[in-house]
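**Q** task: produce atomic coordinates for the following.
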Amino acid sequence: MLIGVPKEIKNHEYRVGLTPASTRELVKRGHKVFVERDAGDAIGFSDTTYISSGATIVDTPEEIFGCADMIVKVKEPQENECKLLREGQLLYTYLHLAPDPKQTELLVASGATCVAYETVTDNAGGLPLLAPMSEVAGRLAPQMGAHHLERAQSGRGVLLGGVPGVAPATVTVIGGGVVGQNAALIAAGMGAQVTILDRSLERLRWLDNQYSGRIKTLYSTQTSVEDCALSSDMVIGAVLTAGAAAPKLLSREIIKDMLPGSVLVDVAIDQGGCFATSKATTHQEPTYIIDDVVHYCVANMPGAVARTSTLALNNATLPYAVALADQGLTALRENANLRNGLNVHRGKITHKAVSDALGYVHSDAQQALKN
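**A** Modelled structure (predicted):
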C-alpha cells in the first residue's frame, strides 16, 4: 500500500502521524511511505531520518494526498485537506466529528473511508488510541492551569502547592477516567488540594485506594459538581462520551459565580467542551476571560509536548496502521474493535454517536463495508 504522511497544519501542531521507527516497520512489510518535507522536523524527526527509514520525501500536501492509498495524520483534516481526499482513500487520524458539522460534511462528500482514533476500541471496551493523548492532556492540564492562575495571566495569583502557613490551591477534576486520573495525579503531586468527581462508584473506590486519601473522591451529581466549582481555584473538565458531544456540566450562571480569577481547563473541548462558556482556543492564544473566569480550551493540548505525544501515540496506533496497510478494508470487516473506529465510509456516517449528534442517517458499519 502507498501510505502518505502530510505535515500537520493546525495552529502550533507539531506532532506527526508516523515516526521514523513506525515508517521503518511499514516499509519492512513491503509498503511505500511518502512523508511531506519537514513533517517531523520541529520535534527532531528530520527528513534524513525518514529517508534512512525507507520513506520518500515529497514537497507538497497535494503530492501526498494525490499518491497515497492511506493518509495517516494526527489531527482532523482541515478544510483544504478534506477537499484533497478522494473516493476509496483511507484516512486514519483523530476526527472528533460530533461537534464539527463542516468537517463531517466534507468527509461525507469526499467518498473516503475515515477511521477515527478516538472511537477504536479494545476487547475490554476501552479506547486504546485515545488513551495515550488522554494521559498527556491530563498531565498537562494542571500544569497549564497553574500557569494561568498566576496574576500576570489574569488568574487569582495562587500558587498551586501553597507554602508553609498558606493553604494550597483547591482543584476540582470532573471525571475519573484516564484524563481525570492523570490530572489529579499531577495536581496532587504539585501540592494542590484535589477533589475528583465521577459517577462510577467502582472507579471512585479504585481512585480512593490508589491515592490513599491524598485525593478526595465525590460522587458526581449536578449539586456536587456546582458546589465544588464555586469553591475551587481550578476546575478541570475531563468527561468523555465516546464519539459524542461532551455534556455541559457547568452553566453560565454557575461560572459567573465562581471565584474571580479562577481557571477552567476544558480537556473535553475536542468534543465540543463540557462548560457552557467553552470555545476552542489555540496554543497561540490559549485563553479568554468570561465573567472574570480564565478559560483554557486549547483543542490540541498534547501538541504542546509534541515529541512525547507523537511517540506515545505511535506506540498505540502502529498496530492498527499495519493492519490497515496489510489488509485494507478487510481489516475493518474482520476486526470489530477497528471497525468501531469507522466514522465515515463512502458518503455514509457509520458511527451512531456522530449521526445522532449531527442529524445524519446512521449506516451500520458492517453493512456499509459490504458495498
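**Q** could you use CA atoms for every contact and neighbour count after this?
**A** Noted.
**Q** the strands in the stretch 51-200 of the chain, which residues?
**A** Ranges of strands within the stretch 51-200 of the chain are 56-58, 70-72, 90-93, 113-116, 170-174, 193-198, based on DSSP state E, counting those that start in this stretch.
**Q** so can I have CSV of these showing mean neighbour count?
**A** Putting these into CSV (neighbours: other C-alpha atoms under 10 Å) gives the following:
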stretch, mean neighbour count
strand 56-58, 18
strand 70-72, 24
strand 90-93, 25
strand 113-116, 26
strand 170-174, 28
strand 193-198, 24
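**Q** residue 217: which of those strands is closest?
**A** Nearest to residue 217 among those is strand 193-198 (5.0 Å), distances taken as C-alpha to C-alpha.
**Q** tell me the angle that closest one makes with strand 170-174.
**A** When axes from the mean of the first three to the mean of the last three C-alpha atoms, to 10 degrees is applied, the directions of strand 193-198 and strand 170-174 differ by 10 degrees.
**Q** what's downstream of strand 193-198, the next helix or strand?
**A** helix 201-211 (DSSP states H and E).
**Q** buried ones in the helix or strand that that following helix is followed by?
**A** Scanning forward in sequence from helix 201-211 by DSSP H and E, the next helix or strand is strand 216-219. Buried residues in strand 216-219, counted by 16 or more other C-alpha atoms under 10 Å: 216-218.
**Q** Proceed likewise with the subsequent sequence, for comparison:
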Amino acid sequence: MNTTDRRHWLKTIALGGGFTLMGGMPGLAQMAAPKRPLAEGPVKLNSNENPFGPSESVRRVLQENFHLGCRYPFQYIKALVSDIARKEEVPEDHVVITGGSTEGLNAAGLVYGLGGGEIIAADPTFQALLSYAEYFGGYVHRVPLDEGLSHDLNAMEQRITGKTRLVFLCNPNNPSGTLLDPGQLKDFCASTASRAVVFSDEAYYDYITEPDYPSMVGLVRQGYNVIVSKTFSKVYGLAGMRIGYLIARPDIALRLREALMANTNVLAILAAREALKDTDFYKFSLTQNEKCKQWIYNELDAMGIPYLRSHTNFVFFKSGMPIGTLLERMGAEGVQIGRPFPPLLDWARISTGTLEEVQAFTGALKKVLA
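**A** Okay, here's the model as predicted:
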C-alpha cells in the first residue's frame, strides 16, 4: 500500500471507526481470517505479534519458493529495496534492509554508542538500541516520561550537549502506546537534527489512525540527520521471518549498513515483497486490531482499571499489583502478558491477539484481581 492510499485508508478508519469500516466496506468484513492451527499451551499476548499473519498470499509465495532456501539473499534484496523505496518515496540508496527492525536498532546503537557515545531516550521505552549501545561503551541519558506517559520532549532537549550523538524516539511508544503531537514531533526532530542524529523508531506506525500523521521519513527526504526504522513484524505478521528496514540519508545509511551483523534470508525477502502487495490483509489486520482494543477498553472500564488509549497493537494498563505477581498469577490462568517496564512496576502491557484470546485475557484478569 503506497503512502497516498494509506492516508486515504486511515482517514476512513479515523472518521468512520473500525467497526463501521468492517461492516461498511464490501468484502473486508467477510474476509476469512488466515488459517492457523489451534493454539497449544498458554494464550500468548506478551510480544505484540500479529496472530493472523503471514497472510494466505504470503504463505503461497513461501511454499512456491521454498526451493530457494539454498540461495544467499543478496541477489534478491535489490527488488525489495526498490519496493520499499517506492513505498516510502525515497531513492534506493536511502534504504537499508535489516534482519528485523531490532537489527537496525542494534546497528545504530553500535555506530553512535561505540567509544562512549552519548544517547538520549525516554524511560521507559523500547530498549534494543539503548542496551546495545551500553554494551559497547555508550552512555544513555534516560529521561522519564511525562505525566501522560509520553516522551517529555522539553526535558529531552535540555539533556542535549556537545557530546550527544543520537536522540532516540519510539513513536508510538512501547510500552505506553502513546503518540506525540505531530507538530511538536516534527519541530523537535528538525531542530534536534542540527545537533545530533535523531532516530525515529516507527515499528507501530501502521496502527496510527490520525489522518495525515507524519512519518519522519519526510525529514529524511529533506536531508536531515534523521534515521527511521520500520518493520514487517507487526501489521504484516512476519515477526518470525526477521525482516525490517531503515530509511536514512545515503551517508548515514552506508555507516549503518556496514554495522549490520545479522542478514535476512531469501524467504523473508519474498514474504516481505508479497506482504506489501496484500492490501486486503493489511486492512484486515488493522480492523481486527481496533476490534480487540475496543474489547479490552470496555472490559477495563467495567473493572475500573486505568489504562492509556493506544496507537499500537497493545494496551498499557495500571493493575495496581506488582508486575511480577501479576505475571505469575496470569500465567497460572494460562495467559502470558508483557514483561516488567521499570519504573512503572504496577503497570502491565497486553497485546491484541484474536478476539478469543483477548476475551481469555479479560476473563483471567477478573479472576486474578477479584
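**Q** got a TM-score for the pair?
**A** Overlay of the two chains. TM-score (TM-score structural alignment, normalised by the length of the second structure): 0.34; 199 aligned residues with a C-alpha RMSD of 6.5 Å.
**Q** reformat the buried residues of strand 216-219 of the first structure as a markdown table; add distance to residue 63 of the first structure.
**A** A markdown table is the format used below for the buried residues of strand 216-219 of the first structure (distance: C-alpha to C-alpha, whole Å):
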| residue | distance to residue 63 of the first structure |
| --- | --- |
| 216 | 53 |
| 217 | 52 |
| 218 | 53 |
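**Q** what would the strands of the stretch 51-200 of the first structure look like in CSV with distance to residue 181 of the first structure?
**A** As requested, the strands of the stretch 51-200 of the first structure are exported to CSV (distance: least, C-alpha to C-alpha, whole Å):
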stretch, distance to residue 181 of the first structure
strand 56-58, 40
strand 70-72, 29
strand 90-93, 25
strand 113-116, 24
strand 170-174, 9
strand 193-198, 8
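**Q** so for residue 368 of the first structure, which of those sits nearest?
**A** strand 113-116 (10.5 Å).
**Q** which helices and strands does that closest one pack with?
**A** Under the contact definition 3 or more C-alpha pairs under 8 Å, 6 or more residues apart in numbering; DSSP states H and E, strand 113-116 of the first structure sits against strand 90-93, strand 342-345.
**Q** switch the cut-off to 10 Å
**A** Counting contacts by 3 or more C-alpha pairs under 10 Å, 6 or more residues apart in numbering; DSSP states H and E, strand 113-116 of the first structure packs against strand 70-72, strand 90-93, helix 101-110, helix 336-339, strand 342-345.
**Q** check these for me and report the most buried one.
**A** strand 342-345 (a mean of 27; mean count of other C-alpha atoms under 10 Å).
**Q** show me what the next helix or strand after it is packed up against.
**A** The first helix or strand that comes after strand 342-345 of the first structure along the chain, using DSSP H and E, is strand 348-349. In terms of contacts (3+ C-alpha pairs under 10 Å, 6+ apart), strand 348-349 of the first structure is packed against helix 101-110, helix 352-358, helix 365-368.
**Q** flag every buried residue along the second one.
**A** Which is helix 352-358 of the first structure. By 16+ other C-alpha under 10 Å, the buried positions in helix 352-358 of the first structure come out as 352-355, 357-358.
**Q** with distance to residue 222 of the first structure added, can I get these in a markdown table?
**A** Converted to a markdown table, the buried residues of helix 352-358 of the first structure look like this (distance: C-alpha to C-alpha, whole Å):
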| residue | distance to residue 222 of the first structure |
| --- | --- |
| 352 | 27 |
| 353 | 23 |
| 354 | 25 |
| 355 | 27 |
| 357 | 23 |
| 358 | 26 |
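**Q** quick check, nearest of those to residue 115 of the first structure?
**A** Proximity of the buried residues of helix 352-358 of the first structure to residue 115 of the first structure (C-alpha to C-alpha) peaks at residue 354, which lies at 12.8 Å.
**Q** surely the closest one is in contact with residue 104?
**A** Yes. In this structure, residue 354 of the first structure is within contact of residue 104 by C-alpha atoms under 10 Å, at 9.0 Å.
**Q** quick revisit: closest one to residue 308 of the first structure among the helices and strands packed on strand 348-349 of the first structure?
**A** When these are compared by C-alpha to C-alpha, helix 101-110 sits nearest residue 308 of the first structure, at 27.4 Å.
**Q** element containing residue 22 of the second structure, please.
**A** Element membership for residue 22 of the second structure (DSSP H and E) is helix 18-24.
**Q** name the helices or strands packed onto that helix?
**A** helix 3-16, helix 279-303.
**Q** winner for burial among these?
**A** Of all these, as judged by average neighbours under mean count of other C-alpha under 10 Å, the leader is helix 279-303 with a mean of 19.
**Q** by contact count, what packs against that helix?
**A** Checked by 3+ C-alpha pairs under 10 Å, 6+ apart, helix 279-303 of the second structure has helix 3-16, helix 18-24, helix 56-64, helix 266-277, strand 307-308, strand 314-318, strand 347-351, helix 355-369 packed alongside it.
**Q** got CSV for those, with distance to residue 81 of the second structure too?
**A** As requested, those are arranged in CSV below (distance: least, C-alpha to C-alpha, whole Å):
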stretch, distance to residue 81 of the second structure
helix 3-16, 16
helix 18-24, 32
helix 56-64, 18
helix 266-277, 9
strand 307-308, 36
strand 314-318, 29
strand 347-351, 30
helix 355-369, 35
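**Q** so for residue 226 of the second structure, which of those sits nearest?
**A** helix 3-16 (19.1 Å).
**Q** thought residue 173 was touching residue 219 of the first structure, still the case?
**A** No. Residue 219 of the first structure is beyond contact range of residue 173, at 11.8 Å (criterion: C-alpha under 10 Å).
**Q** intersection of neighbour lists for those two?
**A** 196-198, 225 (C-alpha atoms under 10 Å, 6 or more residues apart in numbering).
**Q** and the residues you listed as TSV, adding distance to residue 319 of the first structure?
**A** Putting those into TSV (distance: C-alpha to C-alpha, whole Å) gives the following:
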residue	distance to residue 319 of the first structure
196	33
197	34
198	32
225	39
